[in-house]
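Q: build me a model:
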Amino acid sequence: MRRALDLAARGDYRTRPNPKVGAVVARGDKVLAEGHHAVSGGPHAEAAALDALPPGAARGATLYVTLEPCGPFAGKRTPPCVERVLASELARVVVAQTDPHPEVGGRSLERLRAAGLRVDVGLLEDAARRLNGPYRKWIKVRRPYVTAKWAMSLDGRIATAEGDSQWISCGASRRAVHRLRGEVDAVLVGVGTALADDPLLTRRGVEGGTPLRVVLDSRARLPLDSRLVRTAREVPLLVATGSEADPERSAALRVAGAEVLSCGAGPRPDPLALLDVLAARDLRHALLEGGGEVAAAFLEADAIDRVLCFVGPRLIGGDGAPGPLRGRGFPRLDDAPRLRHLEARPSGDDVLLEGHLHVY
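A: Next comes the predicted model:
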C-alpha cells in the first residue's frame, strides 16, 4: 500500500477535479503491475495497473488501491473500475479508504464482496485521506481546501524589522511553491503582502494550471500600478474587500481589469464568505500565502486545513521583525490549534514542515 500511495502522489494538476489514486497488483510479495491516475478523463489507477498485465495474469492475485474503486453513476466519463476489477478474477482487494462520493460510498466494496472477493479496508487510511484532502473536503463540505504556506527564519521571522524578506527560503523551496501554485485553484494574499512585495502570484518555470489570484483588501488600497493589477487582463485577479471599501478605488480597479467583490458584512473580508465565493466558482483548493493578519484571520475562523512552513537557516532577530501569524492570538495554550501528522523533510537548504489541522 505504501507503494500505491507513492504512485498516487505522482498525480498532479492534470487529475483535477478527480482524486489522486495509485494501485498495485501483487501475488504474495511479488509486484505484478502498478498504475496511477495521471489525467482527468484518462484511465483510473486500477485500470492502468490491470491493463499492464496479459489476459488472465491477475487471476487469484491481490489489488492494493488507495481509494475504493469507482462504480457506475451519471456523468461518469470512464468505465466503472469495479467492473474491471471483477473481470480480472482477483482474489482479494485491499483498499486504503472508502470513497466519500455519495454515488460510490461503499457500494463498490459491497459489490466486490457479493462476488466472492475478500475485501479489506483501512490500510494506511490516514495517509490516503491526507493525500486527497481537497477532494474529500469538497465532497463532504463543498468548500475549498485551504493550504497555508509561509517561509520563516529559524527564529520564526518572515522578514526583518525593515521589511526585507527576499529571500528567506532557498531556490528549491521557491520552486516547490511554484509547483504548488500550479496545482491549486486560487492563490490568496493580504493587501499588506501585495504592498510590501509587489508579487505576481503566478506559476513560473513549471507546468501547471493558472490559479485565480485573490487579494484580501479591506479598503481597495491595491495600487493601480502594481504588477497584480497591471496583469489583471491576462491573469484573473479578484480583490476581496470589506464593507468600508472606497467606491472610487473599487471602480478604478474594475476599469483596470480586476474583479472587486465585497465578502461579508464587516469592514474586513470574511474568510468563510470568501471561501463560499470560490466554491460557487468550483474552485476547490486555495493556497494562502500570507501575510500575518490574513493567516491569523483564517486560523481564527478555523478555515486552514494544512500548513506548509519552509524554515530557512537564518537568525533574524529584532523586536519589530514580524512572524507568520498576527491577529488577536490565543490567550491559552489549550486553545491554540495543534497540528497533526507533522512531518519534516529537506527542501534544498531549508526544512519543510507539513502539518494538518483537519483531515477529511
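Q: from now on I want contacts and neighbour counts done on CA atoms only, so please keep to that.
A: Noted.
Q: how about the helices in the stretch 201-350 of the chain?
A: With helices called from DSSP state H, counting those that start in this stretch, the stretch 201-350 of the chain shows them at 227-230, 247-255, 271-280, 292-300.
Q: spit out the contact partners of residue 6.
A: Contact partners of residue 6, counting by CA atoms under 8 Å, 6 or more residues apart in numbering, are residue 22.
Q: does it lie in a helix or a strand, and which?
A: Using DSSP states H and E, residue 6 maps to helix 2-8.
Q: what comes up buried for that helix?
A: Neighbour counts over helix 2-8 (16 or more other CA atoms under 10 Å) mark 2, 4-8 as buried.
Q: nearest to residue 313 among these?
A: Using CA to CA, residue 6 comes nearest to residue 313 of the buried residues of helix 2-8, at 29.0 Å.
Q: tell me the contacts of the residue nearest to the spatial centre of the chain?
A: Centrality entry for the chain: nearest residue to the mean C-alpha point is residue 285, 4.9 Å, by CA atoms, centre = their mean. By CA under 8 Å, 6+ apart, residue 285 lies in contact with 134, 144-147, 184-186.
Q: so where do the strands sit in this structure?
A: 22-27, 30-36, 62-65, 92-95, 118-121, 145-153, 186-190, 212-216, 237-241, 259-262, 285-288, 306-312, 340-347, 350-356 (DSSP state E).
Q: can you redo those as JSON lines with distance to residue 202?
A: Shown next, in JSON lines, are these (distance: least, CA to CA, whole Å):
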{"stretch": "strand 22-27", "distance to residue 202": "29"}
{"stretch": "strand 30-36", "distance to residue 202": "28"}
{"stretch": "strand 62-65", "distance to residue 202": "34"}
{"stretch": "strand 92-95", "distance to residue 202": "37"}
{"stretch": "strand 118-121", "distance to residue 202": "40"}
{"stretch": "strand 145-153", "distance to residue 202": "15"}
{"stretch": "strand 186-190", "distance to residue 202": "9"}
{"stretch": "strand 212-216", "distance to residue 202": "8"}
{"stretch": "strand 237-241", "distance to residue 202": "11"}
{"stretch": "strand 259-262", "distance to residue 202": "17"}
{"stretch": "strand 285-288", "distance to residue 202": "12"}
{"stretch": "strand 306-312", "distance to residue 202": "18"}
{"stretch": "strand 340-347", "distance to residue 202": "21"}
{"stretch": "strand 350-356", "distance to residue 202": "21"}
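Q: among those, which is nearest residue 225?
A: Of all those, strand 237-241 comes closest under CA to CA, at 13.9 Å.
Q: what sits up against that closest one?
A: By CA under 8 Å, 6+ apart, strand 237-241 touches 212-220, 228-229, 257-263, 268-269, 274.
Q: try it again with 6 Å
A: 213-218, 258-262, 269 (CA atoms under 6 Å, 6 or more residues apart in numbering).
Q: next: stretch 311-326.
A: For stretch 311-326, contacts defined as CA under 6 Å, 6+ apart pick out 151-161, 168-169, 292-293, 296, 350-351.
Q: for comparison, sequence B:
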Amino acid sequence: MKPPVLNVDVSTDTWTQLLSLRDGARSCNGTVRDDPAFLLYGPVVARNGAGHLLSQVGQSLDGRVATASGDARDVSGADGIRHLHRCRALVDAVVVGIGTVIADDPSLTVREVDGPDPQRVVIDPNGRLPASAKMLSDGHPPPIIVQGEDGPDRNGLDTIVVPREGRYLSAVAIRQELARRGMHNILLEGGGTTIAIFLGAACVDRLHVTISPLIIGAGPAGLRLPEVELLSDAMRPETHVYDIGSDVLFDCQLRRA
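A: The predicted structure is shown next:
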C-alpha cells in the first residue's frame, strides 16, 4: 500500500517541546504527538536505553549528492537544509567521516533553526584531518577524533580509539564508545562510504533521505552499498513520506527500538 504524504510545518510549540525532550523532559503535550512534525522528529530525540542513530542523506532526483567535479553546495533545497539543522539540534553528537571533512570542510553546527550545537565527531583512521579544517578554529568546542589503535598523536584533541574491521574502523565499537561518553542519540551525516559501513553493521536505526527536484546527471551517489543480484535481496524498510517544502523526505525505519 502506498504510504500517504504528510505535510510538515514545524510550529514554535512543537519545536519547543521537541527541544525540551532533547534536554531530558519525560513527556510533552498530548496534542503535539499528532503533529506530523512530531511524528518525524520524535524518534530522533526519544530517550531510551538503546539510544538512536539517524543517518541523513540529501540528494537529487537521480540520486546524486554532488556534481562530478564535487560541487555539492545547492543539492538540498532551503527546507532540506533546515531539516538537517533540526536533526543536528536534537541529537547528542553529529558524526562524519574524514572524506566529508576534506571535501566539504563543514561546520556541523546549528545555524538555520534555534537549538543547541551537538558534539562534533570525525572518523579519521589515519590522521588525514587538515590543520586548516574549519571546525578546529571556529570558536566552538573542537571535534572528537575517532581513530584506530595505530593512529597518530592528535596534538591535544580528544581521541577515541577503536579496533579496525578490515579496511575500516568498527562501526559497532564507535557507537558503543560514544554511548559510553553519554552520546546516545547520534546523527550520521556522511559521507557515502561511512554510511555504508554503519548500514552494513546494522548500526543505523533510521535513514532520512531528502530529495530535491534537481537532476544532475553524473556525480557521486548518496548511498554506496554492496550490489545485490536480485531485487528480493534489496533492503525494503518501513517508510513514511513527508513533504517538507522544497524537498521530499523519506523516513526509513531500519531497526525497531
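Q: in structure 1, what stretch matches the longest helix belonging to structure 2?
A: Taking DSSP state H as the criterion, structure 2 has its longest helix at helix 78-90. Counting by TM-score structural alignment, helix 78-90 of structure 2 falls onto residues 171-183 of structure 1.
Q: quick one: residue 48 of structure 2 from residue 221 of structure 2, how far?
A: Noted for residue 48 of structure 2: a distance of 33 Å to residue 221 of structure 2, by CA to CA, to the nearest Å.
Q: show me which of those two is the more surrounded one.
A: More neighbours surround residue 221 than the other of residue 48 of structure 2 and residue 221, with 18 against 10 (other CA atoms under 10 Å).
Q: map residue 30 of structure 2 onto structure 1.
A: When structure 1 is aligned by TM-score structural alignment, residue 30 of structure 2 is paired with residue 23.
Q: cool, residue 141 of structure 2 as well?
A: Aligned by TM-score structural alignment, residue 141 of structure 2 pairs with residue 235 of structure 1.
Q: again, but for residue 251 of structure 2
A: Alignment note: residue 251 of structure 2 maps to residue 354 in structure 1; criterion TM-score structural alignment.
Q: tell me, how many residues neighbour the spatially closest residue to that match that is not a sequence neighbour?
A: What sits nearest to residue 354 of structure 1 in space, not counting adjacent residues and going by CA to CA, 6 or more residues apart in numbering, is residue 308, at 4.7 Å. For residue 308 of structure 1, the neighbour count with other CA under 10 Å is 20.
Q: thought residue 308 of structure 1 was touching residue 151?
A: No. Residue 308 of structure 1 lies out of contact with residue 151 (CA atoms under 6 Å); the separation is 8.5 Å.
Q: ok so, going back, translate the residue nearest to the centre of structure 1 into the numbering of structure 2.
A: Residue 285 of structure 1 maps onto residue 185 in structure 2 when the alignment is built from TM-score structural alignment.
Q: so its match versus residue 64 of structure 2, what's the distance?
A: Look at residue 185 of structure 2 and residue 64 of structure 2: by CA to CA, they are 27 Å apart.
Q: and what of residue 57 of structure 2?
A: Counting by CA to CA, the gap from residue 57 of structure 2 to residue 64 of structure 2 is 10 Å.
Q: buried stuff in stretch 345-358 of structure 1?
A: So, applying 16+ other CA under 10 Å, buried residues of stretch 345-358 of structure 1: 347, 350-358.
Q: just these now: which is nearest residue 331 of structure 1?
A: Looking across the buried residues of stretch 345-358 of structure 1 and measuring by CA to CA, the closest to residue 331 of structure 1 is residue 357, at 18.9 Å.
Q: residue contacts, the closest one?
A: 305-306, 339.
Q: which one of those is nearest to residue 201 of structure 1?
A: Of all the contacts of residue 357 of structure 1, residue 306 has the smallest distance to residue 201 of structure 1: 19.5 Å, by CA to CA.
Q: now do the contacts for the closest one.
A: Contacts for residue 306 of structure 1 (CA under 6 Å, 6+ apart) come out as 147, 355-357.
Q: returning to that earlier point: show me which of the contacts of stretch 311-326 of structure 1 are buried.
A: Looks like those have 151-154, 156-160, 168-169, 292-293, 296, 350-351 buried, using 16+ other CA under 10 Å.
Q: what about stretch 312-324 of structure 1, how long is it end to end?
A: End-to-end distance of stretch 312-324 of structure 1 (CA to CA): 13 Å.
Q: for that stretch, buried residues please.
A: Buried, per 16+ other CA under 10 Å, within stretch 312-324 of structure 1: 312-313, 316-317, 321-324.
Q: and which of these is nearest to residue 112 of structure 1?
A: The shortest approach to residue 112 of structure 1 among these belongs to residue 324, at 48.6 Å (CA to CA).
Q: please name the residues that touch the spatially closest residue to residue 48 of structure 1 that is not a sequence neighbour.
A: Spatial nearest neighbour of residue 48 of structure 1, excluding adjacent residues (CA to CA, 6+ apart): residue 35 at 5.0 Å. Residues near residue 35 of structure 1 by CA under 6 Å, 6+ apart: 22-23, 45, 48-49.
Q: what's the answer for residue 269 of structure 1, then?
A: Contacts for residue 269 of structure 1 (CA under 6 Å, 6+ apart) come out as 241-242, 263.
Q: same deal with residue 45 of structure 2?
A: Counting by CA under 6 Å, 6+ apart, residue 45 of structure 2 touches 22, 90.
Q: cool, residue 245 of structure 2 as well?
A: Residue 245 of structure 2 is in contact with residue 79, counting by CA under 6 Å, 6+ apart.
Q: quick one on the thing from earlier: which of the contacts of residue 357 of structure 1 lies closest to residue 199 of structure 1?
A: Distance to residue 199 of structure 1 across these (CA to CA) is lowest for residue 306, with 22.7 Å.
Q: and the closest one, what pairs with it in structure 2?
A: Here residue 306 of structure 1 is matched to residue 206 in structure 2, going by TM-score structural alignment.
Q: how close does its match get to residue 142 of structure 2?
A: To residue 142 of structure 2, residue 206 of structure 2 is 27 Å away according to CA to CA.
Q: and what of residue 169 of structure 2?
A: Residue 169 of structure 2 sits 21 Å away from residue 142 of structure 2, going by CA to CA.
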